[in-house]
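Quick check, what structure comes out for this input:
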Amino acid sequence: MAIPTSVSSSFLLILLLVSSLLSLSLSASSRCHPDDKRALLAIKKSLNPQNFASWNPRTDCCGWDDVICDADDQVVRLYIRYTTMIGSIPAAVGDLRYLEILDFSYINNLTGSIPYSITKLQNLKSLTISRTSVTGPVPEFLSQLKNLESLDLSFNELSGPIPASLADLTKLGYLVLRVNKLTGTIPDSLGRFKSNFTTFDLSHNELSGTIPKSLGGLNFQGIGLSDNNLVGDASMLFRENSDALWYDLSRNQLDFDLSKVRFPKTTSSLDLSHNRIRGSIPKQLTELSVAELDLSYNRLCGEIPIGGNLQTLGSGPFYHNKCLCGSPLPKCK
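Below is the predicted model:
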């Protein structure tokens, strides 16, 4: 029996649609570069596969959770965060050769050291390994990542000295190594950075010795050196013509004359508490819009200058000094 022309045409149309959809599906599943896909699947296998439910080898890896591709379908960003994993950072991350941003953060039970294979990521601009249990040193080999602009290794179990070779990262503008177990002195070479830093933070470690004078040449918005064992002069960090917004040098053993310091006009937060700082509070502080101030637990003397918001911050920022007086503390005798 002959098939009516209308039915035949409809059947052919359906076949064409199905074929087209299959073609689109196959095309979509092959968008991801095969090398990138192999690397990502190796990463999944090395860690906890249950955390990578969307990383299905039958689908396009550019559509997987936490994976971002560029217009050429190369993986350029990888975010692995807020999860629990067992193991160390897989060496396979180094096979994502077009990667620009790599972020391992807020990961329970991620241990081991930072793998050397990361040096293969010559396009990398931002490296974050934060709030993990990663151990070992801050690797010397990170200086090979010549395009790195941001390095955040905070809240880990890293130990040993800060490599002087980090100064070879000429594009670096964000360096955060806070809350680790780093020891030794701050390398003088770090003062060679020519980039404008948003943040330079080495706080909450076990660093010792004096602050290198070379750090006085850094251009930063904020610097954190708190909770270390630093001694001596820190006055070189304050330049009136800089654009610094915040300083946290608290809980060290710093010893210098505060009365000789001229602060940047942009200063909004200043914590110098728990040191051995002497002299008097400079009148210039009344000219600044300092919203957060803590000068407590030092060896300051003299009358607190009147003006600005110094009297509105309460007495807490001035407690436990040698002989400070005047509002908001008791009157000078």
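
From here on, just use CA atoms for contacts and neighbour counts.
OK.

From the structure, what's the count of residues near the residue nearest to K260 when sequence neighbours are not counted?
Using CA to CA, 6 or more residues apart in numbering and skipping residues adjacent in sequence, the residue nearest K260 is P282, 7.4 Å away. If you count neighbours by other CA atoms under 10 Å, P282 ends up with 16.

ok, P282 - contacts?
L258, S259, K260, V261, R262, P305 (CA atoms under 8 Å, 6 or more residues apart in numbering).

distance of the third one from L313?
I take that to be K260. According to CA to CA, to the nearest Å, K260 stands 23 Å off from L313.

Equivalent analysis for T119, please.
On the measure of CA to CA, T119 and L313 end up 48 Å apart.

cool, S10 as well?
S10 is 80 Å from L313, by CA to CA.

more neighbours, these two?
Ranked by neighbour count (other CA under 10 Å), S10 and L313 place L313 first, with 15 against 11.

To compare against the first, here's the next sequence to fold:
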Amino acid sequence: MRKSLFTIPLLILLTLPILSLSKQVCNKDDEKVLFKIKQSFGNPYHLASWQKTLDCCQWYNVECDLNTSRIIALTIFQGNISGQIPNAVGDLPFLQTLVLRKLTNLTGTIPSAITKLTRLTMLRLSWTNLTGPVPSFLSQLKNLNFLDLSFNDLTGSIPPELASLTNLGAIHLDRNKLTGVIPDSFGSFKGSTPDLYLSHNQLTGTIPKSLGYLNFTVIDFSRNQLTRDISMFFGPNKTIQIADFSRNSFEFNMSDVAFPASLTSLDVNHNKIFGNLPQSLTGLSFQFLNVSYNRLCGQIPQGGNLQDFTSNEYFHNRCLCGSPLPACT
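Predicted structure coming up:
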């Protein structure tokens, strides 16, 4: 029986090695850097997949660009990682995302080598035991659109240079031990106005008036030692949606404040705010509201969803009354 002309070539094709699976696609320079990072962290089990036998684009915690085979993301989350952030991190020139999060044994300061990562768009160093200042050299990362240094032990003042980052969408400096004032430069962000999270620090002083010229979407200044007026963040043309100014020493008359229609969450509990709750609050759709522990007086406006909240969100004011508090007399 004569064999088909296609049989032999087909058999040859089936027995050939699949080159695409055996080919090394990870950039060798990036691979060397990753091994240095692994060694700096003491070769932890969390990075066990970082082996020569496996292409580094297939390692856990890293991501490669499919076209260039360069490392573009390094994300190490919730592992038993000890030590400091190695300077070798700065030797991944195509890196766009750097996340070191929930690594409670990560210590030391933020290294200046990070400034070499000129393509970086996301920097998230949070829930660690990093110490030292918020470095002013982070302002050199001109492509950064997300900065998260929350839940650390950072100290010192907020560097005003951060306001020069024109692409920022959010800044998280909350849950640290920062002191001093909010920089006046934060009222001159170019481009879009970032969501600003500065809560749970030891910030003092008044809010710079320059911040009132911007249209924030989210502000969280809660649990600091800030004083005076915050009404500049509100107004009929503002776009703020979530505002948390609770547990400070803010003091202003709430009676004539015009709250924007965009506002869905307002927390000003534990301050020194006085006056009445304006009737205009009934026109807003609040998902959260807390004005307790202030010096407010008068009847709570009836209408909207103001009565959907419990007395806990209104009590401990000077003479506030009406549903859901006891009736006014």
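
what does the residue nearest to K260 of structure 1 align to in structure 2?
In structure 2, P282 of structure 1 lines up with P278, judged by TM-score structural alignment.

now swap in A244 of structure 1 and tell me
A244 of structure 1 maps onto I240 in structure 2, by TM-score structural alignment.

what sits against that match?
Contacts of I240 of structure 2 (CA under 8 Å, 6+ apart): N215, F216, T217, V218, I219, F233, F234, P260, S262, L263.

Just the buried ones from those?
With burial judged by 16 or more other CA atoms under 10 Å, the buried subset of the contacts of I240 of structure 2 is N215, F216, T217, V218, I219, F233, F234, P260, S262, L263.

Which one of those residues is nearest to C57 of structure 2?
V218 (36.8 Å; CA to CA).

how far away is the residue mapped onto that closest one from structure 1 from L237 of structure 1?
Using TM-score structural alignment, the equivalent of V218 of structure 2 in structure 1 is G222. Going from G222 of structure 1 to L237 of structure 1 by CA to CA gives 11 Å.

Please apply the same query to D35 of structure 1.
47 Å.

Please tell me I have it right and K209 of structure 2 contacts M232.
Yes. Under the criterion of CA atoms under 8 Å, K209 of structure 2 makes contact with M232 at 7.3 Å.

For the residue nearest to the match of A244 of structure 1 when sequence neighbours are not counted, give me its contacts.
Residue nearest to I240 of structure 2 in three dimensions, not counting chain neighbours: T217, with 4.1 Å by CA to CA, 6+ apart. Applying CA under 8 Å, 6+ apart, we find T217 of structure 2 in contact with T193, P194, D195, T239, I240, Q241, I242.

Three-state assignment for the fifth one, please.
Of the three states, I240 of structure 2 takes coil according to DSSP: H, G, I helix; E, B strand; the rest coil.

can you check P137 of structure 1 too?
Classified using three-state DSSP, P137 of structure 1 is coil.

where in structure 1 is the aligned partner of stretch 254-266 of structure 2, by residue range?
The alignment of stretch 254-266 of structure 2 onto structure 1 (TM-score structural alignment) spans residues 258-270.

what do you get for stretch 69-80 of structure 2?
The aligned range for stretch 69-80 of structure 2 is 73-84, by TM-score structural alignment.

What of stretch 291-309 of structure 2?
With TM-score structural alignment applied, stretch 291-309 of structure 2 matches the range 295-313 in structure 1.
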